[in-house]
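Participant: Need a 3D model of the following:
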Amino acid sequence: MSYREFTWSKAKQDFSLKTIEGDRFFPVLPEVQPSSLLQEMLQRNIPWAIAVGNEKARSEAIINPILLEVQQVLERKISVFSGEEFNVDPKAGLNGICDFLISQSPEQIVVEAPVLVVVEAKKDDLKRGMGQCLAEMVAAQRFNRANEQAIPTIYGSVTTGTAWRFLKLEDSIVTVDLTDYPVPPVEQVLSILVWIANNTR
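Facilitator: This next block holds a predicted model:
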């Protein structure tokens, strides 16, 4: 078994999680302005990624540039991993490839604790990716604890690149922000991701 096999119900049941569904759980945030490079890349890449229509295109053309922009804004004090094998507890099904991981460590060769955010890419239906994302968040929580770098909150996002849905995991409580944040404009998603990285430091 691996992350991809988890549905929302299975992840909740296997890891004894309780769910809160609600509105935005982020505070009012100062707007983070994208660089001219990111603006140009998204303007060029988004129509192509939508036309191609698969997860790989959306990951490469939209999601990865946004996450690397966050790393740049934070002066490379975080690391961003794409398509990384993240085998934490295979017996529990917490193994496989994560689309994206963000760690508080600047180390880029291997994933080091604490992992702050997992991002799951989907070509269309966000709901279908939520179980997988939740399992990856539990894995990040366990990975941090095992490495004595536990942090209070793990964040996750399921995204098509042009729509972002956020989740947070605190102990055994998972909260879902039922707002889907659009890109473009990219400012709001950038602000959220930068806030997450700064808020858990």
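Participant: rest of the way, CA atoms for contacts and neighbours
Facilitator: Will do.
Participant: how about the most centrally placed residue in the chain, what does it touch?
Facilitator: In the chain, the centroid-proximal residue (Cα atoms, centre = their mean) is Val119; its distance is 2.4 Å. The contact partners of Val119, taken as Cα atoms under 8 Å, 6 or more residues apart in numbering, are Cys98, Asp99, Phe100, Leu101, Cys133, Gly156, Ser157, Val158, Thr159.
Participant: I'd like these laid out as TSV, including neighbour count, distance to Val176 and secondary structure.
Facilitator: Converted to TSV, the contacts of Val119 look like this (neighbours: other Cα atoms under 10 Å; distance: Cα to Cα, whole Å; DSSP: H, G, I helix; E, B strand; the rest coil):
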residue	neighbour count	distance to Val176	secondary structure
Cys98	22	20	strand
Asp99	22	20	strand
Phe100	21	19	strand
Leu101	24	19	strand
Cys133	29	12	helix
Gly156	27	9	strand
Ser157	26	10	strand
Val158	26	11	strand
Thr159	28	13	strand
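Participant: Now name the helix or strand holding Glu198.
Facilitator: Slight slip there: residue 198 is Asn, not Glu. helix 187-199 (DSSP states H and E).
Participant: re the thing from before, let me know the secondary structure of the residue nearest to the centre of the chain.
Facilitator: strand (DSSP: H, G, I helix; E, B strand; the rest coil).
Participant: how close does it get to Leu37?
Facilitator: 22 Å (Cα to Cα, to the nearest Å).
Participant: The structure of the following sequence is requested for comparison with the preceding one:
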Amino acid sequence: MKILQADANYTFRSYFELSNDTDEILAEFDYKLVKKRLQLPRTSRQLSGLSELKQNLENVLPYVPLTSETARREILVAPVLSKVAMICQQILRIEYPVKVSNLLQGNLDYLIRSIHSLIVVEAKRDDLTRGFTQLAVEAIALSMLDDAPDRLYGAVTIGNLWIFGILDVTSRTIFQDIGSYTLPDDLEDLISILVGILE
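Facilitator: Predicted coordinates for the structure are as follows:
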């Protein structure tokens, strides 16, 4: 049964609002969903300044209620991705517009691209399951761009909890990690992975 109307307009946000399961929505784009423990790249570099960043997060968290998506993005997501952008010396794009078709269009919360890899991050206030659906559709859109790599990495986050996904163009599969990373506790691990993907 078709979910999407071919002549309708959908933004990436629309997929967050659909009540269908992730695998059903991805099937509309001829992709399948596989949930498993992902072996994510990690940098072997010594990363400096992470203990200060962790301390800053721990210092600010008691004083900022994380009740909105904006609060989560500004307090938890942006500092982490800004750090990754500085370490990798890559541009961090925020609210980055993408339009592939009427079914695949909208703004990406965060995008960092290196020569051979990219990471898209979708920040949500709460629902990680639907957030992952939106992230997966964003990755499908990016995979259709001319210079897209064969594997695209993404993460959906509610700020303090991050879940990774990988889109593999060849097998038309999106892999969702069954594990997750938390902030501030897993900060070093999280940044090591994000840097490892971009290296």
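Participant: TM-score for these two?
Facilitator: Overlay of the two chains. TM-score (TM-score structural alignment, normalised by the length of structure 2): 0.82; 181 aligned residues with a Cα RMSD of 2.1 Å.
Participant: that older thread, give me the aligned partner of the residue nearest to the centre of structure 1 over in structure 2.
Facilitator: When structure 2 is aligned by TM-score structural alignment, Val119 of structure 1 is paired with Val121.
Participant: Okay, its match and Gln46 of structure 2: tell me how far apart.
Facilitator: From Val121 of structure 2 to Gln46 of structure 2 the distance is 24 Å (Cα to Cα).
Participant: quick one, helices of structure 2?
Facilitator: 12-17, 22-27, 50-60, 69-72, 78-88, 128-143, 187-198 (DSSP state H).
Participant: was I right about Asp23 of structure 1 contacting Leu178?
Facilitator: Yes - using Cα atoms under 8 Å, Asp23 of structure 1 is in contact with Leu178, at 5.7 Å.
Participant: more neighbours, these two?
Facilitator: Taking other Cα atoms under 10 Å, Asp23 of structure 1 and Leu178 do not tie; Leu178 has more neighbours (14 against 11).
Participant: Do I have it right that the more buried one meets Arg165?
Facilitator: Yes - counting by Cα under 8 Å, Arg165 is a contact partner of Leu178 of structure 1 at 7.0 Å.
Participant: Now do Gly49 of structure 2: how many residues are near it, please.
Facilitator: 10.
Participant: any idea how far Glu58 of structure 2 is from the match of Val119 of structure 1?
Facilitator: Val121 of structure 2 is 22 Å from Glu58 of structure 2, where distance means Cα to Cα.
Participant: Against Asn102 of structure 2, how distant is the equivalent of Asp14 of structure 1 over in structure 2?
Facilitator: Residue correspondence to structure 2 (TM-score structural alignment): Asp14 of structure 1 is matched to Glu28. In this view, Glu28 of structure 2 and Asn102 of structure 2 are 14 Å apart by Cα to Cα.
Participant: Then Asp30 of structure 2?
Facilitator: In terms of Cα to Cα, Asp30 of structure 2 sits 17 Å off from Asn102 of structure 2.
Participant: neighbour count winner among those two?
Facilitator: More crowded of Asp30 of structure 2 and Asn102, by other Cα under 10 Å: Asn102, with 13 against 10.
Participant: That one and Ser14 touch, don't they?
Facilitator: No - assessed by Cα under 8 Å, Asn102 of structure 2 is found out of contact with Ser14, at 11.6 Å.
Participant: Now do the same contact list for the aligned residue in structure 1 for Tyr96 of structure 2.
Facilitator: When structure 1 is aligned by TM-score structural alignment, Tyr96 of structure 2 is paired with Glu84. Glu84 of structure 1 makes contact with Ile97, Cys98, Asp99, Phe100, Leu101 under the criterion Cα under 8 Å, 6+ apart.
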